[in-house]
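Enquirer: I'd like to go over a predicted model; first the sequence, then the structure.
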Amino acid sequence: MADAALDTVKEATAVDKAQVPTVVVDDVHIIYKVHGAGSGKGSATSALSRIITRKKAPAIREVHAVRGISFTAYKGEAVGLIGSNGSGKSTMLAAIAGLLPTARGGIYTQGQPSLLGVNAALMNDLTGERNVVLGCLAMGMSPAQVRERYQSIVDFSGINEKGDFISLPMRTYSSGMGARLRFSIAAAKTHDVLLIDEALATGDQGFQKRSKARINELRKEAGTVFLVSHDNNAIRETCERTIWIEHGELIMDGHTDEVVRRYEKGDRP
């Protein structure tokens, strides 16, 4: 009996550890205010006409980008976010990263979320090599850690597979090369919460395979990963859980196979 009771306690403890929340999104609303978005096209001619006639500028327009979304993500999860263009997926990631304020509701995170997108800031006039160093230092790595991981970052990105591109300025890179380097830099560090916005849509199959394997490693290292992608196969292969968002509203949150299947069929709950 004692052994059975001990096993029960161990199982309960394991469940508790597995269910550590890392991101809590509580009834979040995000509203953009767009100035000069009323009647009129906002051209220089219309602006001059308003000055001459002393008419007021067009009213401020509000865009309700996220409408009352709530969910909780846990340590070790990889969560996919799907939906049509303009549905609010990227807005939701930016808000979790702390880059956008909420109009109502709250977002609570354990640790510092890191947002990785195809437009993540690297310096175009600097070489890929310098961007790797600066990017790693910006993430809090020591110079010794940067030297230790530098070559593995370059190899992971595949930048040098067709020449010595790492020594060239970033402005000479294709968009795909830049995106691969951004992901490789971000993935070199373990993150409490890693937010990935379409960064896996670039690169060949080899790079995508390495990226998915690295995401699984990050999850095992106690991180939580969010992935926004229009590639449903990437969502299926990477995420066990998926959240479907349309018009700023949460449509479905559940096991990836079921959510993606219904999304593809347009079958809302």
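Expert: It's in.
Enquirer: contacts and neighbour counts: CA atoms only from here.
Expert: Fine.
Enquirer: and the gap between the residue lying closest to R149 once chain neighbours are set aside and S152?
Expert: Closest residue in space to R149, ignoring its immediate chain neighbours: A188 at 7.3 Å, by Cα to Cα, 6 or more residues apart in numbering. Distance, A188 to S152, by Cα to Cα, to the nearest Å: 8 Å.
Enquirer: Could you do L100 as well?
Expert: 33 Å.
Enquirer: which one of A188 and S152 has more residues nearby?
Expert: A count of neighbours by other Cα atoms under 10 Å puts A188 above the other of A188 and S152, at 19 against 14.
Enquirer: neighbours around the residue lying closest to V24 once chain neighbours are set aside, how many?
Expert: With Cα to Cα, 6+ apart as the criterion, V24 has its nearest non-adjacent residue at 4.5 Å, and that residue is T72. Per other Cα under 10 Å, the neighbour tally for T72 reads 14.
Enquirer: And G98, how far from H191?
Expert: Taking Cα to Cα as the measure, G98 falls 15 Å from H191.
Enquirer: So for these two, which residue has more residues nearby?
Expert: When neighbours are counted by other Cα under 10 Å, H191 comes out ahead of the other of G98 and H191, with 21 against 17.
Enquirer: Would you mind listing the buried residues in stretch 159-166?
Expert: In terms of neighbour count (16 or more other Cα atoms under 10 Å), stretch 159-166 has its buried residues at 159, 165-166.
Enquirer: roughly how far is it from the heart of the chain?
Expert: For stretch 159-166, the separation from the chain centroid amounts to 27 Å (computed by Cα atoms, centre = their mean, to the nearest Å).
Enquirer: What of stretch 137-148?
Expert: Offset of stretch 137-148 from its chain centre (Cα atoms, centre = their mean): 23 Å.
Enquirer: Spatially nearest residue to H255, not counting backbone neighbours?
Expert: If the residues on either side of it in the chain are set aside, H255 comes closest to R241, at 4.7 Å by Cα to Cα, 6+ apart.
Enquirer: this is the other structure I want to compare:
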Amino acid sequence: MADQVKHERVPTVVVDDVHIVYKVHGAGAGKGSATSALSRLIAKKRSPSIREVHAVRGISFTAYRGEAVGLIGSNGSGKSTMLAAIAGLLPTEKGGIYTNGQPSLLGVNAALMNDLTGDRNVILGCLAMGMPPAEVKARYDDIVEFSGINEKGDFISLPMRTYSSGMAARLRFSIAAAKTHDVLLIDEALATGDQKFQKRSEARIRELRGEAGTVFLVSHNNHAIRDTCERTIWIEKGELIMDGETDEVVTAYEKFNHGG
């Protein structure tokens, strides 16, 4: 009986026939008076310069505790949109997203401030994730070391605006990965940094899975997907093309891209 409970698959994210529609404001959408805009609202007329983009079209899947799920697809396929919707940052036009626990989208962007130093951002980022001050203090050195920010100088004491985009992304990942998450959503974080950092990141994702979390990884780096995720979902033009074992899905995706 104990083994049965141990191996029971616990769903953490259920995506049920989800459609996401963006409203894109074209040229002239911001012009005109507030009076004319209010008249349109009362008359229930849409501004002629607003067009709709159907970014996600009827996607359904279930993710389970302890899984690392890759999301792949061409640029503009809808994979990052899907991630933002799971995080609760985008409303669905139709369908529903249900999560067991709080999804966390890497990487605490709202808490990281360009004019503050890296060390202040580490502290603020950890506090923003709900860590008590004593835990922040205890984990601080490990976070900085993991990020590799100081490998070529004392960058952690400099303002974040002096960081390259890669350094900033590494620090964001290091902060976010310092905490165990019910559902951790990672968008292209492993595309930055050298091979050493990528290996550290992949090892940390495996640890997070071992701590009963669920990890979603969006990446154009197929090696990172293969090394990190045992399951992969392929999205193209907003539709789910394939969902299954990583090597099988990534191989099919590579054939599609190379015309094989």
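Expert: All right, it came through fine. These numbers come from a predicted model, not from an experiment.
Enquirer: ok so, going back, now, which of the buried residues of stretch 159-166 of the first structure sits nearest H230 of the first structure?
Expert: I159 (24.1 Å; Cα to Cα).
Enquirer: Which residue in the second structure aligns with that closest one?
Expert: When the second structure is aligned by TM-score structural alignment, I159 of the first structure is paired with I149.
Enquirer: just A234 of the first structure next, same as before
Expert: Per TM-score structural alignment, A234 of the first structure is aligned with A224.
Enquirer: Not counting sequence-adjacent ones, nearest residue to that match?
Expert: Nearest non-adjacent residue to A224 of the second structure (Cα to Cα, 6+ apart): L190, at 7.1 Å.
Enquirer: What residues does the residue mapped onto the one you found from the first structure make contact with?
Expert: Under the alignment (TM-score structural alignment), L190 of the second structure pairs with L200 of the first structure. Contacts for L200 of the first structure (Cα atoms under 8 Å, 6 or more residues apart in numbering) come out as 180, 208, 211, 229, 234.
Enquirer: what's around the closest residue to the fourth one other than its chain neighbours, how many residues?
Expert: Taking Cα to Cα, 6+ apart as the measure, S229 of the first structure lies nearest to E198, with 5.0 Å between them; neighbours along the chain are not counted. The criterion is other Cα under 10 Å. On that basis, E198 of the first structure has 18 neighbouring residues.
Enquirer: just Q145 of the first structure next, same as before
Expert: Neighbours around Q145 of the first structure, by other Cα under 10 Å: 12.
Enquirer: Which helix or which strand is home to it?
Expert: Assigned by DSSP states H and E, Q145 of the first structure belongs to helix 143-157.
Enquirer: now for that helix, which elements pack on it?
Expert: Under the contact criterion of 3 or more Cα pairs under 8 Å, 6 or more residues apart in numbering; DSSP states H and E, helix 143-157 of the first structure touches helix 128-138, helix 175-186, helix 205-220.
Enquirer: Can you give me the stretch of the second structure that the second one aligns onto?
Expert: When you say that, I think you mean helix 175-186 of the first structure. Under TM-score structural alignment, the match for helix 175-186 of the first structure is residues 165-176.
Enquirer: what's that stretch in contact with?
Expert: Residues outside stretch 165-176 of the second structure that contact it (Cα under 8 Å, 6+ apart): 106-109, 122, 125-126, 129, 143-144, 146-149, 160, 189, 192-193.
Enquirer: Tell me roughly how far that stretch lies from the first structure on average.
Expert: Mean deviation of stretch 165-176 of the second structure from its aligned counterpart in the first structure after superposition (mean Cα distance after the TM-score superposition for the first structure): 0.4 Å.
Enquirer: Equivalent analysis for stretch 136-145 of the second structure, please.
Expert: Stretch 136-145 of the second structure sits 0.3 Å off on average (mean Cα distance after the TM-score superposition for the first structure).
Enquirer: so where do the strands sit in the second structure?
Expert: Ranges of strands within the second structure are 11-25, 50-64, 68-72, 94-99, 103-105, 183-187, 214-218, 231-236, 239-245, based on DSSP state E.
Enquirer: Kindly present the ones you listed as CSV, with separate columns for distance to V5 of the second structure.
Expert: Output for the strands of the second structure, formatted as CSV (distance: least, Cα to Cα, whole Å):
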stretch, distance to V5 of the second structure
strand 11-25, 14
strand 50-64, 14
strand 68-72, 20
strand 94-99, 21
strand 103-105, 24
strand 183-187, 21
strand 214-218, 18
strand 231-236, 22
strand 239-245, 24
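Enquirer: Which one, of those strands, ends up nearest to M82 of the second structure?
Expert: Between M82 of the second structure and the strands of the second structure, the shortest gap by Cα to Cα is with strand 50-64, which sits at 7.2 Å.
Enquirer: Which positions within the closest one qualify as buried?
Expert: Per 16+ other Cα under 10 Å, strand 50-64 of the second structure contains these buried residues: 55-57, 59-60, 63-64.
Enquirer: That one aligns to what range in the first structure?
Expert: Strand 50-64 of the second structure covers residues 60-74 of the first structure once aligned (TM-score structural alignment).
Enquirer: starting at the chain centroid, how far to that stretch?
Expert: 16 Å.
Enquirer: got the end-to-end distance for stretch 99-119 of the first structure?
Expert: 14 Å.
Enquirer: hmm, back to that, for the match of I159 of the first structure, what are its contacts?
Expert: I149 of the second structure sits next to 155-156, 167, 170-171 when contact means Cα under 8 Å, 6+ apart.
Enquirer: now for D119 of the second structure: what does it line up with in the first structure?
Expert: Match for D119 of the second structure (TM-score structural alignment): E129.
Enquirer: if I pick the residue lying closest to its match once chain neighbours are set aside, what's in contact with it?
Expert: Excluding its sequence neighbours, the residue lying closest to E129 of the first structure (Cα to Cα, 6+ apart) is I166, at 5.4 Å. Residues near I166 of the first structure by Cα under 8 Å, 6+ apart: 127-129, 154, 159-160.
Enquirer: Between these, which sits nearest E246 of the first structure?
Expert: Distance ranking of these against E246 of the first structure, using Cα to Cα, places I159 first at 35.9 Å.
Enquirer: Identify the residue of the first structure aligned to A138 of the second structure.
Expert: Using TM-score structural alignment, A138 of the second structure lines up with E148 in the first structure.
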